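J.: Next one to model:
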Amino acid sequence: MNIHDDTKRIKGALAPERLQAWDAEFAADPAGRLAMNAVTRTSVDEVALDRQRLLGVQLSMSNRLDNWDAADQKRSGRCWLFAALNLLRSDARKKLGVKNFEFSQNHAMYWDKIERANYFLEDMITLASSTPDDRVPMFLLGNVLDDGGQWNMEVAVFDKHGVVPKSLMPETESSSNTSRMNASLRTLLRKGARLLREAVTEGASESTIDDMKQSILRDTHRVLTIHLGVPPQSFDWRWNDDDGGFHDGGSLTPQQFLAEYTEIALSDYVCLVDDPRAEHPKGRALTVAHLGNVVGGDPVLYLNTDPDTMKRIAAEAIVAGEPVWFGCDVDPQMEGKQGIWAADLIDYSAVYGVDLATTKEERVRYGDSAMTHAMLFTGVDLVDGAPQRWRVENSWGTEKFDKGFCTMDDSWFDEYVFEVVVQKDRLPEELRAALTEAPIVLNPWDPMGALA
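T.: Coordinates of the predicted model:
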């Protein structure tokens, strides 16, 4: 059958005469031709940028905490770990008297990877009775050992494995560029998942299955160590502060180092999220099935609330001298040279002559927005108590933006910020009460399960 024959049409097929009509329509549209001439030679972001709006986002802050250098996650998805370790170092740098002290992000990733491998294999054993093409195992197999994570996952790693100075477990080629290492680990773990599932369905004993799992984890440990190095179990800690003073901290384990040089009690914090979907009421706790890394660690827990509450509590923390970890959808409406966000900064609709306007709920519900990046609020500009803009410590090095720091107009917070981590004692009473209730359990593939 000739699909171009007018007498024989395939229902739903794109008709040639329609394409010809659209070509003619575009050719007769001077605005479309002008946009094409611009966008074929220049980035559409540059063409669509509202430059007056950009100039209106000032960089000054009434409350600013940072006077240190931004870190660099390089070609890895470790932003969530960088943001958390940047929060911890804001505390440690005071005790150490070292402005640009950093914890080892490589150390944190090493332990997240090995713990997450164990978590994944336990899931595969538990789900062994389901077929490989069931949606849950399919989803888990498709997202093995990603670099990203959520707040409760990093707390679980720090609680169990502590932290160390960056000088004791520095970056490696693979910690800064994780793709090849991750590919090998995924192959290893997917092979292990197949072997474990087969053993379970064939009726192998629990001890046999556990022995198989330990063998897979031993191989995982070997691959990780080849790529990332050996994490220290204990170390002698001596350092010079910024004034040249010498200090001897003695012999410490990573867990002792965390306790000795930070005062932030990680268990006192909770993650507030803005899930805009009506079926997930504000004031309720949420969790995501199969999302975690440390077996036996606290599950990922969110308190669903409105952006204004999130802003108020985050601003209070900054004014009190504490940076705030947050997660967002980082790419939309961002001017990439200066590092400025505003909800109405880039007008694609005007360039295309096509209505692209959507709400936050519509973007979440239809897969157009989710948590993609975690950073740290290090400042807020308040006018009569209301935030106008936010200072952000990114983890993309010091060569970009304002020496690695960005500025967020408050309008962007409403549209693209999804979560902030705050101390529980800053919560209003009704949100504290929600912590005692059983959370709504979301599917593993739910947008709120996206890894920052």
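J.: from here on, contacts and neighbour counts on C-alpha atoms
T.: Noted.
J.: mind listing what's buried in the helix or strand encompassing residue 112?
T.: Here residue 112, judged by DSSP states H and E, is contained in helix 105-126. For helix 105-126, the neighbour count (16 or more other CA atoms under 10 Å) marks 105-125 as buried.
J.: With stretch 200-216 instead?
T.: Residues of stretch 200-216 classed as buried by neighbour count (16+ other CA under 10 Å): 200, 209, 212, 213, 216.
J.: sorry, back to before: could you point out which element follows the helix holding residue 112?
T.: By DSSP H and E, the next helix or strand past helix 105-126 is helix 135-142.
J.: That following helix versus helix 105-126: what angle between them?
T.: 150 degrees (axes from the mean of the first three to the mean of the last three CA atoms, to 10 degrees).
J.: Distance from helix 135-142 to the middle of the chain?
T.: 20 Å (CA atoms, centre = their mean, to the nearest Å).
J.: what do you get for stretch 74-83?
T.: 8 Å.
J.: Repeat that for stretch 59-78.
T.: Worked out by CA atoms, centre = their mean, stretch 59-78 lies 15 Å from the chain centre.
J.: residues making contact with it?
T.: 79, 82, 99-100, 105, 109, 146-148, 175-179, 318-319, 321-323, 378-382, 389-391, 393-398, 403-405, 407 (CA atoms under 8 Å, 6 or more residues apart in numbering).
J.: Here is a second sequence; please produce its structure as well for comparison:
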Amino acid sequence: MGPNHCARRSFGACRRDSSGPTAPDLLEFFHLRLGSSPLSTTGSLTLDNVDAWEGAVEQSPKLQLTRTILNHTDFRESLRQRSAVIADPHVFNTEIEFKTGPITSQKSSGRCWLFATTNVLRHSVMKKLDLDDFQLSQWDMAVNLVEVSFVPESTHSSLSSPLNSLLKTSCASMHSFSATSLFSPRQFFSIEEAINLTLRLHYHERDPRDTAKPDAPFTWDYYTKDGKPMSWTGTPKEFYAASPPADSFSLINDPRNEYSKLYTVDKLGNLWARALCSVHVNTEIENLKQAVIRQIKAGHPVFFGCDVGKCEERNMGLLDTDVFAYEAAFDISFGLSKADRLRMQESQMTHAMVITAVHLDGAGRPVRYKVENSWGPEPGNGGWFVMTDKWFEQFVYQVVVPKALAPKDLVAVFEGRNARSSGKSSPPMNAVSTNSPSEAMNGGSGRPGSDSRPVGVVKWIVVVAPSAA
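T.: Take a look at the predicted model:
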């Protein structure tokens, strides 16, 4: 690992169950790390604390310089390491031959999982129809898929936080009303009825033309990349059937839990009692890497989920564990392993993106990956990011892989469908559903200030086709 996240001794050495370390565990950990007892055993800030810290600064020219520089600058700008910038060029020797475009923008919405899904799906559509500019519009967990020029964005599809807040309050109010009405003559609402009434408010906000019905025909006029005018007529179902995705499933890397087992996240934070349960095959990180390499070599873009806010230089589009010199500047050392970060809820899957290329060394090992983001063309290299292999190891949690390109033993685990309940030690994507807008500002799934919807990363495999209901 790089200097930001190198693991020497972890909290997990104190306690290995899913509940995480206790307060005595933490005190023991810091006692072993620092060679002395903590200045405060209660967590209260005392004058002794302040005196000790100031004394340390007075004895350290490095900390004095750190204080001088960082007192009036954003420390992320000041501590960006030039060596990392030089080591992470946007150059890749193994790429998907057919290029898609343009770079999409989810704007102020938590739809990263949906943009990553449609950015994968559009690859086969653009290749088949000979397009150089194409975006899919999105609605309701990818149930409807039509060209974005036919059904454009509305204000609140790209600014979802205000309406989501209203819907959440409405749903809670209706369910609370139903609970207090059980023994009164007033109307009783089940939670399903409360959700239906709430969603009706959402529908009233929308223009009917914004919702393409699965069986309603539409006509799409377009140009090929050579400027030839073309036209397509059909339903969203037929549009989907013309370029269906590969039969795929979700691989996750959660080192807290047993590998080669199937895990489930119950409803993924949804309230609906009959919501689909997502399932994931937990496996070693090397299997996720090889799944990426196989797909890129086969010409397929790769859907993946990660904790994007960690060691991320957004303006330059760098995902690199060595990008910031935090430890050197603050005279600290980070000792959490990937498993420990999950136990401490210090990391979780906050974003979904697409890998379109990988740079391999002479032995065929991955060095860095080319990442298609959905934050528009401003950050990174025109919207494209570089992710190092070390960053992949620590902060990538999920890769979606076609069955035909996955190891047979992991396909067998998935098809066995003997999923274990995640319990307290839930897969890392479960935590995304609890993100708040403020958390999203520090690396959530949307642009700064967005709401952070659950990363429903595998649901496109199951429900991308319009349902019969």
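J.: Could I get the buried residues of stretch 200-216 of structure 1 in TSV, plus columns for secondary structure and distance to residue 93 of structure 1?
T.: Output for those, formatted as TSV (DSSP: H, G, I helix; E, B strand; the rest coil; distance: CA to CA, whole Å):
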residue	secondary structure	distance to residue 93 of structure 1
200	helix	50
209	helix	46
212	helix	44
213	helix	40
216	helix	39
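J.: need the longest strand for structure 1.
T.: strand 373-383 (DSSP state E).
J.: Just the buried residues of it, please?
T.: 373, 374, 375, 376, 377, 378, 379, 380, 381, 382.
J.: Tell me the counterpart of residue 406 of structure 2 in structure 1.
T.: Aligned counterpart of residue 406 of structure 2 in structure 1: residue 427 (TM-score structural alignment).
J.: Where does the nearest residue to its match once chain neighbours are set aside fall, secondary structure wise?
T.: Leaving out its chain neighbours, the residue that sits closest to residue 427 of structure 1 by CA to CA, 6 or more residues apart in numbering is residue 313, at 7.4 Å. Counting by DSSP H and E, the element that carries residue 313 of structure 1 is helix 307-319.
J.: same thing with residue 26 of structure 1?
T.: helix 16-27.
J.: And that helix against structure 2, how far off on average?
T.: Helix 16-27 of structure 1, aligned to structure 2 and superposed, deviates on average by 2.9 Å (mean CA distance after the TM-score superposition for structure 1).
J.: how about the following helix or strand past that helix, aligned to which bit of structure 2?
T.: Following helix 16-27 of structure 1 in sequence order, the next helix or strand is helix 30-39 (DSSP H and E). Mapping helix 30-39 of structure 1 onto structure 2 (TM-score structural alignment) gives residues 61-70.
J.: Just give me the longest helix of structure 2.
T.: helix 161-180 (DSSP state H).
J.: mean distance, that helix to its aligned residues in structure 1?
T.: Averaged out, helix 161-180 of structure 2 is 1.5 Å away (mean CA distance after the TM-score superposition for structure 1).
J.: how far is that helix from where the chain is centred?
T.: With CA atoms, centre = their mean as the basis, helix 161-180 of structure 2 stands 26 Å off its chain's centre.
J.: can you give me the strands in structure 1?
T.: Using DSSP E, strands in structure 1 cover 63-64, 235-240, 246-252, 269-273, 285-288, 302-304, 324-328, 334-335, 340-341, 373-383, 386-393, 405-409, 417-423, 440-442.
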